[in-house]
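Colleague: Sequence isn't available, so here's the structure alone:
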């Protein structure tokens, strides 16, 4: 199975992993390790793929698969499992696997230096602009200066074209966000290339985070390794996972 193990100095009590599209049983257009049950794939294939991932990583528990809606709700596990509509998940419980799914949106993994709390967040541009990363940090309830962040595979700055309303949403929050957008075509078209990695770092720095890793992928251009909704429309989902020993 083709997995990415985040390259970051997480404490020994913290385990993390990033799936790619390789190593599953789903046929095209979900080939092959699709982990999303909401994309039109055969449910039996999704369950088989999830079982393969769990076995490969020797997961201590079944991941809680969120119903992601590009919002700012953060789920705390294992206390809150009734309503799974959320875009981030936090845990202080050893063996509790936190997971989120993406296919162009930015997956963000968090842990503290003490190895006492972990979190995973799904940050599309809407959730990012609304404050999902700040909400996740608040739910972790530790000093942000002690938090390590890994930015997983997302659509890269050369492929993420957006309209002026997206740029305005971020610049309204901070003028520094202007540097994360490059104009495309004629000025009257109001089209921009957005760097979602830079936008995430700016939000996290403003919240007090100082330690960043990852952030050098592009799901849109790397079709061999990653699902991309913007590229393919009908496609699967990869997962980012983190847990405490």
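Modeller: That came through, no problem. Just so you know, these numbers come straight off a predicted model, no measurement behind them. Numbering: from 1, shown residues only.

Colleague: C-alpha from now on. contacts and neighbour counts both.
Modeller: OK.

Colleague: So which residues of this structure form strands?
Modeller: 3-4, 14-19, 74-77, 88-91, 98-102, 106-112, 118-123, 147-151, 161-163, 181-184, 191-194, 211-214, 238-244 (DSSP state E).

Colleague: Buried deepest among the ones you listed, which one?
Modeller: Among these, judged by mean count of other C-alpha atoms under 10 Å, the one packed with the most neighbours on average is strand 118-123 (a mean of 30).

Colleague: relative to strand 147-151, how tilted is that strand?
Modeller: Comparing the axes of strand 118-123 and strand 147-151 via axes from the mean of the first three to the mean of the last three C-alpha atoms, to 10 degrees yields an angle of 40 degrees.

Colleague: which helices and strands does strand 118-123 pack with?
Modeller: Applying 3 or more C-alpha pairs under 8 Å, 6 or more residues apart in numbering; DSSP states H and E, we find strand 118-123 packed against strand 88-91, strand 98-102, strand 106-112, helix 132-140, strand 238-244.

Colleague: Could you check how many residues crowd around residue 172?
Modeller: The local packing of residue 172 (other C-alpha atoms under 10 Å) involves 12 other residues.

Colleague: any idea how far residue 178 is from it?
Modeller: Counting by C-alpha to C-alpha, to the nearest Å, the gap from residue 172 to residue 178 is 10 Å.

Colleague: for residue 150, same thing?
Modeller: 23 Å.

Colleague: Check residue 209 too.
Modeller: Following C-alpha to C-alpha, the distance that separates residue 209 from residue 178 is 20 Å.

Colleague: longest single helix anywhere in the chain?
Modeller: The helix spanning the most residues in the chain, taking DSSP state H as the definition, is helix 43-57.

Colleague: Run the angle between that helix and strand 238-244 for me.
Modeller: Using the same axes, to 10 degrees: helix 43-57 against strand 238-244 is 40 degrees.

Colleague: got the contact list for helix 43-57?
Modeller: Under the criterion C-alpha atoms under 8 Å, 6 or more residues apart in numbering, residues 1, 19, 24, 25, 26, 33, 34, 35, 36, 37, 62 lie in contact with helix 43-57.

Colleague: One more to weigh against that first structure:
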């Protein structure tokens, strides 16, 4: 659901958990500092946007999030490493997921089509965020994130934020085969159902990353799995999309203990 230009999960999380996804629109009460291809609330500092504008946007986000003191910023590399965070780092951590039990410290994932997944324990004691492009998803970043919690999967919930939808995400046969060969916990039948053959290009498929992520989380035993069901490619007014625009900004999905 959309609240003050944030996308927020409609999920049964504990009251001390705050989870949201930003958009390219500045939240209520703020003016986005980025312009041009990055207009207006770009939070990515690696996309050639003006550095001062990005920092202004990031500072504004901290100001409007109740109880948020700092964010764990990652240098995402489409890998499977999970960073266990106890405080903010002066430089981005090379990882594609983070987890923390520290209140006021947000785990955040920057995206412009890839799948962001937010996690929390049912008792509100830990939170995590994972970046699942197709490579990281296939290699096991979500499974690694689930394993990083101090509890079994049956005591977790997960929410899939805005990402590119299948109708806009065409891939080659090698992507389909990579999932068939390597995607843990998910059956070949479920994987095949998530890849729709292209009628225009032989050997190509439309890949449903949302369905693949959801299937794996459910197979891993996560107690509650939900999704925003919002497409970054289709909604140019609200979201950045790398596949649609090439040069573009990044939105952030974040979760923290208040």
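Modeller: Perfect, thanks for sending it. The structure displayed is predicted, hence computed values, not measured ones.

Colleague: Quick TM-score on the pair, please.
Modeller: Here the TM-score for the pair of chains, by TM-score structural alignment, normalised by the length of the first structure, is 0.95; 244 aligned residues with a C-alpha RMSD of 1.6 Å.

Colleague: if we can go back for a sec, comparing the longest helix of the first structure with the second structure, how large is the average distance?
Modeller: Overlaying the second structure shows helix 43-57 of the first structure at a mean distance of 0.8 Å from the equivalent residues (mean C-alpha distance after the TM-score superposition for the first structure).

Colleague: Show me what counts as buried in that helix.
Modeller: When neighbours are counted by 16 or more other C-alpha atoms under 10 Å, the buried residues of helix 43-57 of the first structure are found to be 45, 46, 47, 48, 49, 50, 52, 53.

Colleague: Name the nearest of those residues relative to residue 244 of the first structure.
Modeller: Nearest to residue 244 of the first structure among the buried residues of helix 43-57 of the first structure, counting by C-alpha to C-alpha, is residue 53 at 17.4 Å.

Colleague: roughly how far apart are the aligned partner of the closest one in the second structure and residue 43 of the second structure?
Modeller: Across the two structures, residue 53 of the first structure finds its equivalent in residue 61 of the second structure, going by TM-score structural alignment. Residue 61 of the second structure sits 9 Å away from residue 43 of the second structure, taking C-alpha to C-alpha as the criterion.

Colleague: and if you look at residue 73 of the second structure?
Modeller: Taking C-alpha to C-alpha as the measure, residue 73 of the second structure falls 10 Å from residue 43 of the second structure.

Colleague: Could you do residue 99 of the second structure as well?
Modeller: Using C-alpha to C-alpha, one gets 20 Å for the distance from residue 99 of the second structure to residue 43 of the second structure.

Colleague: same check, this time on residue 138 of the second structure
Modeller: For residue 138 of the second structure, the distance to residue 43 of the second structure (C-alpha to C-alpha) stands at 26 Å.

Colleague: pretty sure residue 120 of the second structure is touching residue 157, no?
Modeller: Yes: the pair residue 120 of the second structure / residue 157 is scored as a contact, 5.7 Å apart, by C-alpha atoms under 8 Å.

Colleague: Find residues that contact each of these two.
Modeller: Residues touching both residue 120 of the second structure and residue 157 (C-alpha under 8 Å, 6+ apart): residue 13.

Colleague: out of the helices and strands packed on strand 118-123 of the first structure, which comes closest to residue 190 of the first structure?
Modeller: Among these, strand 106-112 sits nearest to residue 190 of the first structure (C-alpha to C-alpha), with 23.4 Å.

Colleague: mean distance, the closest one to its aligned residues in the second structure?
Modeller: Once the two are superposed, strand 106-112 of the first structure sits an average of 0.4 Å from its aligned residues in the second structure (mean C-alpha distance after the TM-score superposition for the first structure).

Colleague: which strands and helices sit next to that strand?
Modeller: Taking 3+ C-alpha pairs under 8 Å, 6+ apart as contact, the helices and strands that strand 106-112 of the first structure lies on are strand 118-123, strand 147-151, strand 238-244.

Colleague: redo that, cut-off 6 Å
Modeller: For strand 106-112 of the first structure, the contact count by 3 or more C-alpha pairs under 6 Å, 6 or more residues apart in numbering; DSSP states H and E identifies strand 118-123, strand 147-151 as packing neighbours.

Colleague: Where in the second structure does it align, residue-wise?
Modeller: Using TM-score structural alignment, strand 106-112 of the first structure lines up with residues 115-121 of the second structure.

Colleague: And stretch 137-149 of the first structure, by the same measure?
Modeller: Structural correspondence for stretch 137-149 of the first structure: residues 146-158 of the second structure, per TM-score structural alignment.

Colleague: first to last residue in the matching stretch, what's the distance?
Modeller: For stretch 146-158 of the second structure, the first and last residues are 10 Å from each other (C-alpha to C-alpha).

Colleague: Name the member of the contacts of helix 43-57 of the first structure with the most neighbours.
Modeller: Counting neighbours by other C-alpha under 10 Å, residue 34 leads the contacts of helix 43-57 of the first structure with 33 neighbours.

Colleague: who's in contact with the residue positioned nearest the centre of the first structure?
Modeller: Centroid-nearest residue in the first structure, with C-alpha atoms, centre = their mean: residue 107, separated by 1.1 Å. With C-alpha atoms under 6 Å, 6 or more residues apart in numbering as the criterion, the residues that contact residue 107 of the first structure are 121, 122, 152.

Colleague: now with 7 Å?
Modeller: Taking C-alpha atoms under 7 Å, 6 or more residues apart in numbering as the criterion, residue 107 of the first structure is in contact with 121, 122, 123, 151, 152, 153, 240.

Colleague: In CSV, list those along with distance to residue 94 of the first structure.
Modeller: Formatted as CSV, the contacts of residue 107 of the first structure follow (distance: C-alpha to C-alpha, whole Å):
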residue, distance to residue 94 of the first structure
121, 19
122, 22
123, 25
151, 23
152, 23
153, 26
240, 17
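
Colleague: The second structure: which residue goes with residue 38 of the first structure?
Modeller: Residue correspondence to the second structure (TM-score structural alignment): residue 38 of the first structure is matched to residue 46.

Colleague: quick one: that match and residue 128 of the second structure, what's the gap?
Modeller: Relative to residue 128 of the second structure, residue 46 of the second structure is positioned 22 Å away (C-alpha to C-alpha).
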